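Enquirer: what follows is a predicted structure for the sequence shown.
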Amino acid sequence: MKALVLSGGKGTRLHPLTYTNAKQLIPVANKPVLFYALEKIVAAGIYEIGIVVGDTREEIIAAVGDGRQFGEQVSISYIHQEQPLGLAHAVKLAQPFLQNDRFLMFLGDNFIEEPLGELVAHFAAPDCLDHAKVCLTRVEAPQQFGVALLSEEQERLVRVVEKPREPISDLAIVGVYLFDAHIFEAVNAIHPSARGELEITDAIQYLIDRGYRVSPHLLRGYWIDTGRMQDMLNANRTVLSQMQGALAPGVEIDERSCLYGEVVLEENVRLINSVVRGPSIIGRNVVLENTYIGPFTSIAHDTVVMNSEIEHSIILEGCTIQAIGGRIEDSLIGRHTQIYPTQGRPGAHRLLLGDHSSIGLMSA
């Protein structure tokens, strides 16, 4: 089998951060979201991977490269989608790469817990009767998702609807699919939706209407679509909750600093009169001075934090944060941002900042 990873979206729900970042490369626990998807695919035994890229293709290619960082057997091909014209359009563009092979399709900004090896092995088996398999999960607000209705025996999909006003079920379509070559018949037959896109839900419904077997797979464990700031923070919290503490070479911790719980300190981190409470991860070459870092915080490399408190936040690389009165919490801060004090006394700060921002906050 092959895999198709979609990484061409504009990430409008994470503006302004994604004006200058590919949304799939925003880090969760100091690792790009896209990398978690690629690791899942490789762990499932798929090594030939096509990545659909758009406006941020150069950034994606620079980060992923030829794929060897994910395993010696891995081969990456890049497929350029000039405009984000829908998931089914991406499948259509990828037909020369996929040919007639069965394949796994994974949305590059989705985050799942369940291993995919068993699912992939079943679909790849010669005796598999499914023409497609769609991963589903139960949600509280199905009107925000593509939704599936199952047959009475719960073994087939009988209807799919994209963001219905009146939900037909609480089963949301997750961004993980398996298809055989019949999907190309579908994507070449459907027409653009009202928003001008070729919808994958329309392609799936085409298969259903023509009697192809489309079966469900109800995901075990969490699923997070990391399209919004709170989703990113939730994913970060989830990953950090599963990490074990570790100290890399070159870490310096003075006698006035303390670590509590599961804390990961990467290479050449310096702690000066600071407290880090896990689960948290501090990236390489980070300096913390007179600072408190609370649980569920990720700080990327080459950042300096002084005289400040941060908790339940994601800080991207190269930031300078100093002398903040009050605590930064529930925040996602872009690369090379400077945060510094002005006059006055604030409460906690809630921030979503784009790259190269410079913001003045009132000091204590």
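Expert: Yep, it's here.

Enquirer: CA atoms for contacts and neighbours, from now on please.
Expert: OK.

Enquirer: quick check, residue 46 in a strand?
Expert: No: using DSSP: H, G, I helix; E, B strand; the rest coil, the assignment for residue 46 is coil, not a strand.

Enquirer: please look at it and residue 4 and confirm they touch.
Expert: No: counting by CA atoms under 8 Å, residue 46 stays clear of residue 4, with 10.3 Å between them.

Enquirer: if you count surrounding residues, which of these two has more?
Expert: residue 4 (29 against 22; other CA atoms under 10 Å).

Enquirer: list the contacts of that one.
Expert: Contacts of residue 4 were listed using CA atoms under 8 Å, 6 or more residues apart in numbering, and they are 49, 50, 51, 52, 94, 103, 104, 105, 106.

Enquirer: which parts of the stretch 1-150 of the chain are strands?
Expert: 2-7, 27-28, 31-32, 48-53, 75-80, 103-107, 110-112, 132-138, 146-150 (DSSP state E, counting those that start in this stretch).

Enquirer: closest to residue 292 out of these?
Expert: The closest of the strands of the stretch 1-150 of the chain to residue 292 is strand 27-28. By CA to CA, the value is 20.3 Å.

Enquirer: helices or strands up against that closest one?
Expert: Counting contacts by 3 or more CA pairs under 8 Å, 6 or more residues apart in numbering; DSSP states H and E, strand 27-28 is packed against helix 229-241.

Enquirer: structure B:
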Amino acid sequence: MKAVVLAGGEGTRLRPLTFTRPKPMLPLGPNPIIHYVLSHLSSNGFHDVILIVGYLKDQLMGYLGDGSRFGVRITYVVEPEGVAFGTAGSLKLAAHLLDETFLVVQSDTISEISLTEMVHFHLDRGGEVSIALTEVEDPSLYGIAVLGKREEIVKFLEKPVPGTALSNLASTGFYILEPDVVDYIEDEKWDFARDLFPYLMRVGEHLFGFASKSFWVDVGELKGYLRGAGWVLGKLDQDPPTDSRALGNSKPRVFVRGNIRMGQRVQISGPSWLDNDAKIEDDVKIRPGTVLEEDSQIRSGTFLDQTVTFRHTEIGSNCSVKSTIIGERAIVGDNVTIDSAIIGQGCTLGDRAKILPGSRLWPNTRVEADATVDGIMAVPRDKSFYFDTGLGLYSGILASSIGEFLEALKIVPLESLEYHIGRRDFEKWTKDVLGSIQLADNIRTLRRSQSKGEELRHQLV
């Protein structure tokens, strides 16, 4: 059976890291995300892979080649530039290759779900579609399925309003489809959960849910990415890279590759991964789930917990960094505190800066000494939102962060709010520039309510 891997997206939820790398090429321990996606397919007997690529495709294609080192054969299908494809819509590009039952896989999903068992389930049920499902704590973040007899899906809801979900069984992004399903896809922008699956149910096709309790995580956002990294690190003891070695005898293990320089009284708890030329000075404490990529420099007295640093990063003395990703060539000063944030490539953080949870700094952003970043995503001026009151009529107000955007909504003229929400400008900017799909979805719901005047302002703020 062929497997189709969807790898053409821009990775907006992990921006700014994905400005320079496609999401499947972001490091997740010793290897990029796509390494673990293809290894999972190969170990489940899927050796014929169709990879749909688009955004920054050359990096993916250069790394994967023909797929032979992963035990698979890769056929590439390239999305044309300038066309926005939905997850289901992109299948139309590969329709000529899909002449039998096939599997669809997302390129940002790490899982132990048995795809072999899922195939047996699909063949036994005899439906058009089988969807792998898993139980989740917050159904409002996912496509949710309600099952009836013989696990047939009787209702499918995309991101139900909190507290209204009739099930906690979420789609994992693993689908088995019959080839004629592709004929139902009417538009290249169609999404599986939002468009295709509800449509198939309306026309009477049968969809079944394969519920699994095996490990699964969407690594396309910060929390999931760090959880995925923890899963990878936890597996190193069973299958470490051939060029790595264990550091000491602690359990869980700390694995290293190449030359690592460490000072005195360093405490490292596994599972963790340290790559070549990492330098760790005196009295550093590293907690589980931490990854230091090549040439990462950690100065004395710093504390790292569940943190991933990309190549050539520098973290100063006496810092505290928790649940954070730091992009390549970022420089962090002394006594800096960072919690649950994404620091973009080439950023510079001054001494004693505080980066609070939820913050994201765009590439090459400079944070001054003693400054506090509170949920602000710094955006370059050419990416700022300029509030107009009509076509070509600038109001004199712009926003370069979520904070500035929310403040601007309180003061811009009402005609500006009505102008931009009618053109869907707010949705596009929050999704494409800020990378906040949830905020864009909330604004879309508000637009459809057709609120006007001060009521619109109140709802937006």
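Expert: Received it, and whenever you're ready, just let me know what you need. Since the model is a prediction, treat every value here as computed from it, not as a measurement.

Enquirer: of the contacts of residue 4 of the first structure, which are still contacts in the second structure?
Expert: Among these, the ones still in contact in the second structure (both residues aligned by TM-score structural alignment, their matches' CA atoms under 8 Å) are 49, 50, 51, 52, 103, 104, 105, 106.

Enquirer: now residue 169 of the first structure: how far from residue 307 of the first structure?
Expert: Separation of residue 169 of the first structure from residue 307 of the first structure (CA to CA, to the nearest Å): 50 Å.

Enquirer: same check, this time on residue 15 of the first structure
Expert: In terms of CA to CA, residue 15 of the first structure sits 29 Å off from residue 307 of the first structure.

Enquirer: and if you look at residue 35 of the first structure?
Expert: 33 Å.

Enquirer: who's more crowded, the two?
Expert: For residue 35 of the first structure versus residue 307, the count of surrounding residues by other CA under 10 Å is larger for residue 35: 19 against 16.

Enquirer: pick out whichever of the contacts of residue 4 of the first structure sits closest to residue 183 of the first structure.
Expert: Using CA to CA, the contacts of residue 4 of the first structure come closest to residue 183 of the first structure at residue 103, 10.3 Å.

Enquirer: ok, the closest one - contacts?
Expert: Contact partners of residue 103 of the first structure, counting by CA under 8 Å, 6+ apart, are 1, 2, 3, 4, 178, 179, 180.

Enquirer: tally of neighbours for the closest residue in space to it that isn't next to it in sequence?
Expert: Excluding its sequence neighbours, the residue lying closest to residue 103 of the first structure (CA to CA, 6 or more residues apart in numbering) is residue 2, at 4.7 Å. Other residues lying near residue 2 of the first structure total 18 when counted by other CA under 10 Å.

Enquirer: from what I can see residue 2 of the first structure touches residue 51, true?
Expert: No: contact criterion CA under 8 Å: residue 2 of the first structure and residue 51 do not qualify, at 11.0 Å.

Enquirer: what span of the second structure lines up against the strand ranked longest in the first structure?
Expert: Identified as the longest strand of the first structure according to DSSP state E is strand 171-179. Aligning strand 171-179 of the first structure against the second structure (TM-score structural alignment) gives residues 169-177.

Enquirer: the matching stretch vs the first structure, mean deviation?
Expert: Taken over the aligned residues, the distance from stretch 169-177 of the second structure to the first structure averages 1.0 Å (mean CA distance after the TM-score superposition for the first structure).

Enquirer: show me where the stretch 151-300 of the second structure has its helices.
Expert: Remark: helices assigned in the stretch 151-300 of the second structure by DSSP state H, counting those that start in this stretch are 197-202, 222-235.

Enquirer: redo the ones you listed as CSV? Include mean neighbour count.
Expert: As requested, these are exported to CSV (neighbours: other CA atoms under 10 Å):
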stretch, mean neighbour count
helix 197-202, 16
helix 222-235, 21
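
Enquirer: quick one, which of the ones you listed gets closest to residue 124 of the second structure.
Expert: Among the helices of the stretch 151-300 of the second structure, helix 197-202 comes nearest to residue 124 of the second structure, with 19.3 Å by CA to CA.

Enquirer: where does that closest one end up in the first structure?
Expert: Under TM-score structural alignment, the match for helix 197-202 of the second structure is residues 204-209.

Enquirer: same thing with stretch 425-440 of the second structure?
Expert: For stretch 425-440 of the second structure, there is no aligned range in the first structure, judged by TM-score structural alignment.

Enquirer: quick one: end-to-end distance for that stretch.
Expert: 10 Å.

Enquirer: give me the neighbour count for the equivalent of residue 112 of the second structure over in the first structure.
Expert: Matched across to the first structure, residue 112 of the second structure falls on residue 113, judged by TM-score structural alignment. As a burial measure, residue 113 of the first structure scores 15 neighbours (other CA under 10 Å).

Enquirer: any idea how far residue 113 of the first structure lies from residue 206 of the first structure?
Expert: 30 Å.

Enquirer: next: residue 192 of the first structure.
Expert: Per CA to CA, residue 192 of the first structure is found 13 Å from residue 206 of the first structure.

Enquirer: restricted to buried residues, select the contacts of residue 103 of the first structure in ChimeraX.
Expert: Of those, the buried ones go into a single ChimeraX selection, burial set by 16 or more other CA atoms under 10 Å:
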select :1,2,3,4,178,179,180
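
Enquirer: now the strands of the stretch 1-150 of the first structure as a markdown table including distance to residue 277 of the first structure?
Expert: Shown next, in a markdown table, are the strands of the stretch 1-150 of the first structure (distance: least, CA to CA, whole Å):
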| stretch | distance to residue 277 of the first structure |
| --- | --- |
| strand 2-7 | 34 |
| strand 27-28 | 18 |
| strand 31-32 | 20 |
| strand 48-53 | 37 |
| strand 75-80 | 38 |
| strand 103-107 | 33 |
| strand 110-112 | 25 |
| strand 132-138 | 33 |
| strand 146-150 | 39 |
